[in-house]
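Asker: My questions are about this predicted structure, shown below with the sequence.
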Amino acid sequence: MVDDEPLSAEESLNLIAQQNRRMRRELGGGPARILAAWALAWLIGWGFTYYATQSGDAVPVWIGGIVVPVLFFGAVGYTIYVTARAGRGLRGPSRITGAMYGWSWCLGSIGLTVVDVRITSFGTLTPDQISLMWTGTWLLLTGVMYMAGGTIWQDRMMYGLGAWMLVSAALSVLVGYPANFLVLTVCGGGGFLLGAIVYFVREKRGRR
C-alpha cells in the first residue's frame, strides 16, 4: 500500500521540522531560552576576561579562566535540562535526530579539546597564540554545529547564526590578543542574544 512506502529524504526533513515546531509550541522549550543562557555566559564570561586584560594588575587575568568555565558549565546544564524536557514530547525521527545532534556536540567538543591540549603541550606557541587558538577553534566548532542544526531542522535563523559565528571566529584571530575576547563578547555573545530575541518573538507569535 502507498501508506507503507518509506518517506523520502525531503518528506523526512519536513516531518522533523513539523514535530520540532509542535514541540516548541506545546512545551515552550524552544531555543530562545537556551540561546539566552549562552548569551549570558558569553557576555559576562568573555566580557570579564577582556576587562581583566585591560585593567592592569587590578583584576588578574587568570580569574577569567575560572569565571568562563563556571558560566559555561551552567549554560551546558541548563541546555541539557531544557533539551531533555522537550525531548519527552518527541517520537520517531525527531527524537533520533535530536539525540544524534546532541552527541555530535559532545564528541566534537571532546575531540577539539584533545587537539587543542595536544598542540598547547608542545610549548612552541606563545600565551597570546594559545589564546587565539583556543577561542578561535571553539568559536569555529560552534558555528559549524549551528549551521548543521539549521540544515537538519530547516531553520534559517539557526543556519545564519552559525555563519555569523564562523565570521566571528575568523575575526577573533585576525584582531589578535586580547581584542579576541572583545570579539567573543560582542559578536559571539551578541549573536546569541539576537538569536534569543528573534526566537522569543517567533514563539510569541506561534502561540497566538
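Answerer: Arrived safely, thanks for sending. Everything numeric here is computed off the predicted structure, so don't read it as measured data. Residues are numbered from 1 along each chain as shown.
Asker: CA only for contacts and neighbour counts going forward, please
Answerer: OK.
Asker: could you list every residue that touches Gly160?
Answerer: Met147, Gly150 (CA atoms under 8 Å, 6 or more residues apart in numbering).
Asker: switch the cut-off to 10 Å
Answerer: Gly143, Tyr146, Met147, Gly150, Leu166, Gly191, Gly195 (CA atoms under 10 Å, 6 or more residues apart in numbering).
Asker: for Arg207, same thing?
Answerer: Arg24, Arg25, Glu26, Gly28.
Asker: check contacts around the nearest residue in space to Arg24 that is not next to it in sequence.
Answerer: Spatially, and ignoring its direct neighbours in sequence, Arg24 is nearest to Gly30 (4.7 Å; CA to CA, 6 or more residues apart in numbering). By CA under 10 Å, 6+ apart, the residues touching Gly30 are 20-24, 82-83, 86, 196, 199-200, 202-203.
Asker: ok, second structure coming up, stack it against the first:
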Amino acid sequence: MFADASRFVTRHTATIHRRTAARNTNQSPTEEPALDPRAALASLNQAAATTRASIEPNTAVIYFVWAAAYLLGYGLLHGAAFGWLPLAYGTALVIGAVILLAAITYTAVAGIRSSSQIRGDSTFAGMAYGMSWMGGFLIVALFSIVISRLLADEHLLVTGWLINSVAILVVGIMYMAGAAIFGDRSMFLLGVCFTVLNAAGLIAGASAFISIFAIGGPILFVAAGITMLVLRRRESSGTVK
C-alpha cells in the first residue's frame, strides 16, 4: 500500500511540474510594461516645449535688448538735456533714434526668423504684421518732420518729448496687437511696459520724461526679462518632471 501511495505522489508531482512548465512556456519571456499616462503626457509636454524653444525667439533677450536701448538712448538725451554730457541735444536725439531703430530691427528680425518656420495662415499674419510696423514708423517719421517745423521756435526738449511719445505709442500698440494676433502673452507684457512708460512720460511733462525713460525703462525691462527667464526655466523643469 505504501508503494502504491508513493507511486501516486510521484505521478502527481510530475503532472504538476509538467503543467507548470507548460504555463511558463506559454507566457511571454518579457512582459511589456503598462503605459503610464503621466509619463506619456510629460513626454508630449517636453516635445512641445522643445519645439517652442526652437521656433520662438528668446523673449528675455529681447527685453534685455530694449533695456540697453533705453539706457543708452535716453541716457544720452538726459545727459545732453541736463548738461552732464558734452553733447548737443539734437545730436543726442539722432543717436537715440538710431539706437531705438536698432532695437526695433533686432526684435523684428527675431520675429521674422520665428515666423519663417511656420506655414499657413500664420505666414500671412506675420507678413501683415511686419508691414504694419513699417507703415506705423513711416507715419512716425512724417510726424517728426511736421512737428519739428510747427514747433521750430520751441525748445528741442518739447519736440523730442512729443516725437518720442508718438513713437512709443506706436510700439506699444503694435506689440499688444501682435499679442492678440499670435496669442503671445509675452508680447502683450512688452506692449504694456511701453504703454506704462509712455503714460508716465506724458503725465510728467517734457522736462521729466527723459528721466522716466532713462531710469524707469531699463528697470522695467530688466525686471520683465528676469521674469521671462524664470518662467521659461520653470516651464522646462515642469515638463521634465
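Answerer: Structure received. Computed from a predicted model, the values in this text were never measured in an experiment.
Asker: Quick TM-score on the pair, please.
Answerer: With the length set by TM-score structural alignment, normalised by the length of structure 1, the two chains reach a TM-score of 0.75; 189 aligned residues with a CA RMSD of 2.7 Å.
Asker: Dump the contacts of Gly30 of structure 1 to a markdown table, plus secondary structure and distance to Gly45 of structure 1.
Answerer: Converted to a markdown table, the contacts of Gly30 of structure 1 look like this (DSSP: H, G, I helix; E, B strand; the rest coil; distance: CA to CA, whole Å):
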| residue | secondary structure | distance to Gly45 of structure 1 |
| --- | --- | --- |
| Asn20 | helix | 31 |
| Arg21 | helix | 31 |
| Arg22 | helix | 34 |
| Met23 | helix | 31 |
| Arg24 | helix | 29 |
| Val82 | helix | 22 |
| Thr83 | helix | 23 |
| Ala86 | helix | 27 |
| Ala196 | helix | 18 |
| Tyr199 | helix | 23 |
| Phe200 | helix | 23 |
| Arg202 | helix | 28 |
| Glu203 | helix | 28 |
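Asker: Geometrically speaking, which residue is the centre of structure 2?
Answerer: Centroid-nearest residue in structure 2, with CA atoms, centre = their mean: Thr59, separated by 2.8 Å.
Asker: Closest to Pro178 of structure 1 out of the contacts of Gly30 of structure 1?
Answerer: Nearest to Pro178 of structure 1 out of the contacts of Gly30 of structure 1 is Ala196 (CA to CA; 26.9 Å).
Asker: Any idea how many residues pack against Gly77 of structure 1?
Answerer: 12 (other CA atoms under 10 Å).
Asker: Distance check, it against Gln154 of structure 1.
Answerer: Note on Gly77 of structure 1: its distance to Gln154 of structure 1, by CA to CA, to the nearest Å, is 26 Å.
Asker: and if you look at Leu139 of structure 1?
Answerer: The value you get for Leu139 of structure 1 to Gln154 of structure 1, if CA to CA is used, is 22 Å.
Asker: of these two, who's got more company?
Answerer: Each of Leu139 of structure 1 and Gln154 has its neighbours counted (other CA under 10 Å); Leu139 has more, 22 against 16.
Asker: To which residue of structure 2 is that one aligned?
Answerer: Structural correspondence for Leu139 of structure 1 with respect to structure 2 (TM-score structural alignment): Ile168.
Asker: What of Leu194 of structure 1?
Answerer: Aligned partner of Leu194 of structure 1 by TM-score structural alignment: Ala223.
Asker: Let me see the contact set for that match.
Answerer: With CA under 10 Å, 6+ apart, Ala223 of structure 2 has these contacts: Ala60, Tyr63, Phe64, Ala67, Gly217, Leu229.
Asker: and what of Ala5 of structure 2?
Answerer: Arg11.
Asker: and stretch 56-66 of structure 1, how far apart are its ends?
Answerer: End-to-end for stretch 56-66 of structure 1, by CA to CA: 18 Å.
Asker: Would you mark the buried spots in it?
Answerer: Neighbour counts using 16 or more other CA atoms under 10 Å place Val61, Gly64 of stretch 56-66 of structure 1 among the buried residues.
Asker: Now do it: distance to the chain's middle.
Answerer: 25 Å (CA atoms, centre = their mean, to the nearest Å).
Asker: now, among the contacts of Gly160 of structure 1, which is nearest to Val59 of structure 1?
Answerer: The closest of the contacts of Gly160 of structure 1, once distances to Val59 of structure 1 are taken by CA to CA, is Gly191, at 26.8 Å.
Asker: burial measure for that closest one, as a count.
Answerer: 23.
Asker: Over to the one 5 residues further on?
Answerer: Using other CA under 10 Å, Ala196 of structure 1 has 22 other residues around it.
Asker: Next one: it from Cys106 of structure 1, what distance?
Answerer: From Ala196 of structure 1 to Cys106 of structure 1 the distance is 22 Å (CA to CA).
Asker: Same question for Ala179 of structure 1.
Answerer: Ala179 of structure 1 is 28 Å from Cys106 of structure 1, by CA to CA.
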